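Enquirer: okay, sequence plus prediction incoming.
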Amino acid sequence: MQAHHHHTHAPVSRHEHGHHVLQVEDLSVGFRMYEEDVPYFRAKQRETEVIDRLNISVHVGEIVAVVGASGSGKTLVADAVLGLFEPNATVHGRIWFDGELQDADSLQKLRGHGISLVPQSVNSLDPLMKVGRQVEGFAHPDESHAVRRRRREKLFARYGLSEAVAGMYPFELSGGMARRVLVCCALMDDPRVIVADEPTPGLDLELAVRALGDLRTFADEGGGVLLITHDIELALQVADRVAVFENGTVVEETAVANFASPDLLEHPFSRALWHALPEHDFQTGGGSPC
């Protein structure tokens, strides 16, 4: 791999029009909080930093997997890319999309219209609205109802969802069907980048592999995917590069092929993740990924 702009390139990496489709540099995210052990009216605010000077990028045609322990703050990376900031958040850094520097307002406008999210919970679907109407609602607002419906029908056919599914409510869907509906929602406005935040919880192995295969297809057709997951075993099956996340930042970026041996990994936490894989008998190798 070749080092470039704070990261390394996988063999499939492509700089379309000379730039990355998504680039994050020196991202830091903290939260202003009141002291917990002091009476409320005497408590002072303090800032707790969760993300620290993180660098990551996604090229055209690739999946970059951000892997690390559950509850380590990986979802905050997705939130930042999508322009989702809590009122007490302090955010520093730079994010480029398709070669243009973004701010909070422009990232918000891109959400669903250039950068799409596959959320980690199927509870993101509105339980009181039929599935077809929900998916069509993710299309560009300027498109007519007929155009939205035709696009939704094509996506349903592509992902093995019958027209009968359009008339169902979310509670009538199986777990695998609901996951595919979420992918259809993400694809309705023809995005350049998909951010998939833990897209496989609750799925059996076959359905999980299929869900990630959908993301692989999107990347192979010219998109870019930022896959955020704690399931490194599954991520290694579809990703091109792995960004190892620990203590609020990426400690190592490496090609998937380098997870063939701990000797090819540079950081102790990366090697701990390797040792913790099932085929390596969950040995931590002197470190712990949890």
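Expert: Sure, I can see it.

Enquirer: could you use CA atoms for every contact and neighbour count after this?
Expert: Fine.

Enquirer: can you pull out the helices in the protein?
Expert: Under the criterion DSSP state H, the chain contains helices at 74-81, 104-110, 131-136, 145-158, 163-166, 175-187, 205-220, 232-238, 268-275.

Enquirer: burial measure for the closest residue to Val135 other than its chain neighbours, as a count.
Expert: Residue nearest to Val135 in three dimensions, not counting chain neighbours: Cys185, with 4.9 Å by C-alpha to C-alpha, 6 or more residues apart in numbering. Each residue near Cys185 was counted by other C-alpha atoms under 10 Å, and the total is 25.

Enquirer: one more structure, for comparison:
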Amino acid sequence: MLVVKSLTVRFRRHGAPSLTVLEGLDLAAPRGAVTGICGASGAGKSLIAAAIAGTLPRNADVSGRILVDGAPPSRGGIALAPQGLDALDPLATVGAQIARFARLADRTEDPAALLPRLGLAPTVAQAWPHELSGGMARRACLATALATGAGWLIADEPTAGLDAAAAERIMALLGTLASDGYGVLVISHDLPRLAAVAGEITVLQEGCAVETAPASAFRGNGEALRKPFARRLWQAQNVCPAC
């Protein structure tokens, strides 16, 4: 179980008061399931990913607790697949990058064996990032995260910039990884697709969690959702389920 208790993030600013960007966030995510975080742009979703993965910038002050199975996260226990595809090194092949992440975690990983788990041919290990489609690049990012051997995977906006078919494949893949025993936290603006694979979703508004509900609540007009903002967010996206 990944548990986040009272997570607050503030950024120090020169000559100005600190800026609070996340406040009092509580989250509980079980292994073997997809747990979702959704919200409008600027709500602070990616900051949650960075805070849990320990990649916030130096001017960030963090309070609260992050626990994995009741203890602080161990080195290499949580892997982040970041939002930007520029996370892939343009000067290294996919296989070399997978091997690099594995070495950093004191592991050996055969890229040709890992890639088929993500729906990529073993030959993709010899490909350069610029030779990949958007969907293939997303899966390559996931491969570098899995190469660390982490039991927890955070996918930050995994469908951003993808066409409908590729986005659905990526979400389905994340659901499969959860079924295989990984703990999967998906941070996304793509609420309809997130609701199709997640067990529970937390809706974020301006750095605060306004509602946590089972994915089954995101149906119809959102009548099962308690908070007006969560219903509006769902209704705005559910007008066109493929959007």
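Expert: In hand now; what should we look at? All values derive from a computational prediction rather than experimental measurement.

Enquirer: could you get me the TM-score between them?
Expert: TM-score for the superposed chains, counting by TM-score structural alignment, normalised by the length of structure 2: 0.92, backed by 239 aligned residues with a C-alpha RMSD of 1.7 Å.

Enquirer: TSV for the helices of structure 1, including distance to Ser261 of structure 1?
Expert: Converted to TSV, the helices of structure 1 look like this (distance: least, C-alpha to C-alpha, whole Å):
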stretch	distance to Ser261 of structure 1
helix 74-81	25
helix 104-110	38
helix 131-136	42
helix 145-158	37
helix 163-166	44
helix 175-187	33
helix 205-220	23
helix 232-238	13
helix 268-275	8
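
Enquirer: if we can go back for a sec, what about the residue nearest to Val135 of structure 1, distance to Leu277 of structure 1?
Expert: Using C-alpha to C-alpha, to the nearest Å, one obtains 32 Å as the distance from Cys185 of structure 1 to Leu277 of structure 1.

Enquirer: again with Val29 of structure 1
Expert: Distance from Val29 of structure 1 to Leu277 of structure 1, by C-alpha to C-alpha: 30 Å.

Enquirer: could you do Cys184 of structure 1 as well?
Expert: 31 Å.

Enquirer: same question, Asp240 of structure 1
Expert: 18 Å.

Enquirer: from Arg10 of structure 2, how far out is the residue most central in space within structure 2?
Expert: Centroid check for structure 2 by C-alpha atoms, centre = their mean gives Ala155 as the closest residue, at 2.2 Å. Distance, Ala155 of structure 2 to Arg10 of structure 2, using C-alpha to C-alpha: 23 Å.

Enquirer: please apply the same query to Val21 of structure 2.
Expert: To Arg10 of structure 2, Val21 of structure 2 is 6 Å away according to C-alpha to C-alpha.

Enquirer: got it, and Ala53 of structure 2?
Expert: 16 Å.

Enquirer: look at the two and report which has more neighbours.
Expert: A direct count of neighbours by other C-alpha under 10 Å for Ala53 of structure 2 and Arg10 places Ala53 higher, at 20 against 17.

Enquirer: trace stretch 238-248 of structure 1 over to structure 2 and give me the residue numbers.
Expert: Here stretch 238-248 of structure 1 aligns to structure 2 at residues 197-207, judged by TM-score structural alignment.

Enquirer: repeat for stretch 63-71 of structure 1
Expert: Using TM-score structural alignment, stretch 63-71 of structure 1 pairs with 34-42 in structure 2.

Enquirer: quick revisit: which one in structure 1 is aligned with the residue nearest to the centre of structure 2?
Expert: Match for Ala155 of structure 2 (TM-score structural alignment): Ala196.

Enquirer: quick one, the longest strand along structure 2 and helix 45-53 angle?
Expert: Identified as the longest strand of structure 2 according to DSSP state E is strand 16-29. Here the directions of strand 16-29 of structure 2 and helix 45-53 differ by 70 degrees (axes from the mean of the first three to the mean of the last three C-alpha atoms, to 10 degrees).

Enquirer: pull the distance from strand 16-29 of structure 2 to the chain's centre.
Expert: With C-alpha atoms, centre = their mean, to the nearest Å as the basis, strand 16-29 of structure 2 stands 17 Å off its chain's centre.

Enquirer: same check on stretch 156-165 of structure 1?
Expert: On C-alpha atoms, centre = their mean, the centre of stretch 156-165 of structure 1 falls 24 Å from the chain's centre.
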